[in-house]
Structures are given as structure tokens and as C-alpha cells.
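> I'll drop the sequence and a predicted model, then ask my questions.
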Amino acid sequence: MYRIGIGYDVHRLEEGYRLVIGGVEIPYPKGLKGHSDADVLVHAICDAILGALSLGDIGEHFPDSDDRFRGISSLILLKEVNRIVNENGYRVVNVDSTVVAQRPKLSPYKEEMRKNISEVLGISINSVSVKATTTEGLGFEGREEGISAQAVALLKKL
């Protein structure tokens, strides 16, 4: 039996924050504002995986009202989501994702992002796709007000 889930996340870009995407800290004058490290890519993947099993979303499992998650690496949250998946008798087969950002250019970091995600999920790097695109200057991403990410995850019953 297979299950598919989709995830979407957005965070605002602001000065004074680190820019972490896919577990990679990217040098940039602005970072993503959030309770954790605000890693939009990993958050979208977490939501896709949780959604595949109808287990809610990242905010339900790791609420921003809980100080235990303040500043936490989203890769730690992904590891916990993967544990929940395994406890429910499933495993992640593959993940496909897209980050939408006008800047910075993410191409130099995509392989490291794939590696981080695949290692946490315990799957082959060839089972993790990370794509990046701009919006040609349109919308909040194009105005560099924020960054969004979308993900799809396929899970298989063990």
C-alpha cells in the first residue's frame, strides 16, 4: 500500500535571521523568520510526509508555542517525523520538492540539501529531488519578501 502527501510552507525574509534551506546555511543578508530555523523546504517535506498518513501538519506536532522548538534545526523535526512514519508501519520512498525564491541563487546548494534530507530519512539521495525556481519578479517571492517551498512525498507500507 502506498500513500502520497503534499506540503507547502512560506516564511518571511528579514534581516537579523539566518537563511537555512534544506539544512544548509546560505550566506545572504536576510534570513527566514520563524520559531525554529524556519527551513521552508524541510517544513514542506514534513507536511507532505505527515499529510500522506493523515497525521496533521508540522504545527500540530511542533507548535510555535512550545519553547523546546525555538531555534531548533528543522532536520531534527524531520527526523522525528520519519520516526512517526516508521512507528505507523511506513517508510518514505521518495520526495520531490521545489523552493521558490527570487534570490539567492540556490543551485550551488541543492546537492547538499538532497544529501541532508536523504540522510535524515534513511533513503538514497537519488530518491530526493530538490528543485529551485524564481517567479520572474512576481508575487511576494519575486519582491524578495519571503521564500516558499512545495513538496510531495510517497510512502510505502512496510
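Yes, it's here. Numbering: from 1, shown residues only.

> hey, let's count contacts and neighbours off CA atoms from now on
Noted.

> this protein: helices as residue ranges?
In the chain, the segments counted as helices under DSSP state H are 40-52, 58-61, 74-87, 110-121, 139-142.

> among the ones you listed, which is nearest P104?
Comparison of the helices of the chain against P104 by C-alpha to C-alpha identifies helix 139-142 as nearest, at 11.0 Å.

> use this one as the comparison:
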Amino acid sequence: MSIRIGMGYDVHQLAEGYKLWIGGIEIPYEKGSVGHSDGDVLIHAICDALLGALNLRDIGYHFPDTDPELKGIDSKILLQKTMEIIRNEGYDLGNLDSTICLQQPKINPVIPEMQNTLARVMNVDRSKVSIKATTTEKLGFVGEGKGISAYATVLLVVSS
């Protein structure tokens, strides 16, 4: 069996006046992610992991923030398109393991909804989508509430 492993990382500034999208769902909060798209840090890290596993560069290469047509785009669309790219290369998702780093708000209660949303968008079984959340114990830009980051690792397997 041929397998490929990819790792992705993304970070976004948090600011008032923006919506907070994480894992394909909107989370009510006083600050949101600043970005060219909807700023979904988790989906962006997942896209980078998927593309990186097949040496296909990164999300910015495929969906540049200089493209006015992508301004404000729903990141779920970017994830769907990324999965199309992966499947066109003959691979599918074996599993995804991800971590969201955010001081506030607490998101553990909505992780199952994120898993369901991402599984649906990626057209995979929910059991293949792992999402964890952590704080940085008030250290650094995340701990100070200035930003959010996410890590994603994927295992890709040859499509059957």
C-alpha cells in the first residue's frame, strides 16, 4: 500500500469586526479571524497538510490571497477543491489529526459539530477526522488573545 503523510500549520490574527470560523462552523465570539477568505485557520492547515503530502505546494499557491474572486470565500469550498485535487492524483484520506490553539473561547463543546462538518465536506467517515483543542497557558500571541493557530497531519492512501 502506498501512503503519503502531510503536515500543515496556519495562523490568523484575531480582531473585532470579523467572524470566527473554525472547522467549517461559525463560533460566536467578540473577535474573529482576519483573513482574505473567511479566515478558517483549521481548514487552511488541513488544506496545507493534504497538498503537502503529495508535494503539491500549499494553499496560497492554489488559492492565492491576491485573487479578488476568493475574497471572503467560505473555506469549506477551498477544502472541497483541495480534496478534488487529492483524489485526481489517485489518493484519498486515510485519517486526519489536528490541533487548534486558542485561548478563548473554549471550543471543546463544538468539536463534534466540526468533525461532522469536515467529514461531510471531505466526503469521508467522521471516524477519520480527529480534532483537539488546547490553550497556550496565556503565553505568546495565542495566549494573549491576539491570534489563533492550528496544526494538521494527514495520512493519504491510494484510492481503491
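In hand now; what should we look at? Quantities reported herein were computed from a predicted structural model and do not represent experimental measurements.

> can I get the helices of structure 1 in a markdown table including distance to I6 of structure 1 and mean neighbour count?
Converted to a markdown table, the helices of structure 1 look like this (distance: least, C-alpha to C-alpha, whole Å; neighbours: other C-alpha atoms under 10 Å):
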| stretch | distance to I6 of structure 1 | mean neighbour count |
| --- | --- | --- |
| helix 40-52 | 4 | 28 |
| helix 58-61 | 12 | 14 |
| helix 74-87 | 14 | 18 |
| helix 110-121 | 16 | 19 |
| helix 139-142 | 20 | 17 |
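
> now tabulate these in TSV and tack on distance to K30 of structure 1.
What follows is the helices of structure 1, written out as TSV (distance: least, C-alpha to C-alpha, whole Å):
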stretch	distance to K30 of structure 1
helix 40-52	14
helix 58-61	24
helix 74-87	18
helix 110-121	19
helix 139-142	13
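
> of all these, which lies closest to V99 of structure 1?
Judged by C-alpha to C-alpha, the one of these that comes nearest to V99 of structure 1 is helix 40-52, at 6.5 Å.

> what is that closest one packed up against?
Helices and strands touching helix 40-52 of structure 1, by 3 or more C-alpha pairs under 8 Å, 6 or more residues apart in numbering; DSSP states H and E, are strand 2-15, strand 20-21, helix 58-61, helix 74-87, strand 90-100, strand 146-157.

> I4 of structure 1 and S118 of structure 1: what is the separation?
Using C-alpha to C-alpha, to the nearest Å, I4 of structure 1 is found at 18 Å from S118 of structure 1.

> returning to that earlier point: closest to T133 of structure 1 out of the helices and strands packed on helix 40-52 of structure 1?
Of the helices and strands packed on helix 40-52 of structure 1, nearest to T133 of structure 1 by C-alpha to C-alpha is strand 90-100, at 5.1 Å.

> quick one: that closest one to helix 74-87, angle?
150 degrees (axes from the mean of the first three to the mean of the last three C-alpha atoms, to 10 degrees).

> who are the contact partners of the residue minimising distance to the centre of structure 1?
With the centre of structure 1 defined as its mean C-alpha position, the nearest residue by C-alpha atoms, centre = their mean is V42, 1.6 Å away. Residues counted as contacts of V42 of structure 1 (C-alpha atoms under 8 Å, 6 or more residues apart in numbering) are I21, G22, G23, S74, L75, L78, I117.

> just to revisit the earlier point, and the helices of structure 1: which comes nearest K131 of structure 1?
Among the helices of structure 1, the nearest to K131 of structure 1 by C-alpha to C-alpha is helix 110-121 (7.3 Å).

> the closest one vs structure 2, average distance?
Mean deviation of helix 110-121 of structure 1 relative to structure 2 after superposition (mean C-alpha distance after the TM-score superposition for structure 1): 0.8 Å.

> contacts for that helix?
With C-alpha under 8 Å, 6+ apart as the test, helix 110-121 of structure 1 has contacts from 21-24, 42, 75, 78-79, 82, 92, 124-125, 127-131.

> now restrict those residues to buried residues only.
For the contacts of helix 110-121 of structure 1, a burial check counting by 16 or more other C-alpha atoms under 10 Å picks out 21-23, 42, 75, 78-79, 82, 92, 125, 128-131.

> of these, closest to R143 of structure 1?
Of these, the one sitting nearest to R143 of structure 1 (C-alpha to C-alpha) turns out to be I21, at 18.7 Å.

> give the contact list for that closest one.
D39, V40, L41, V42, M113.
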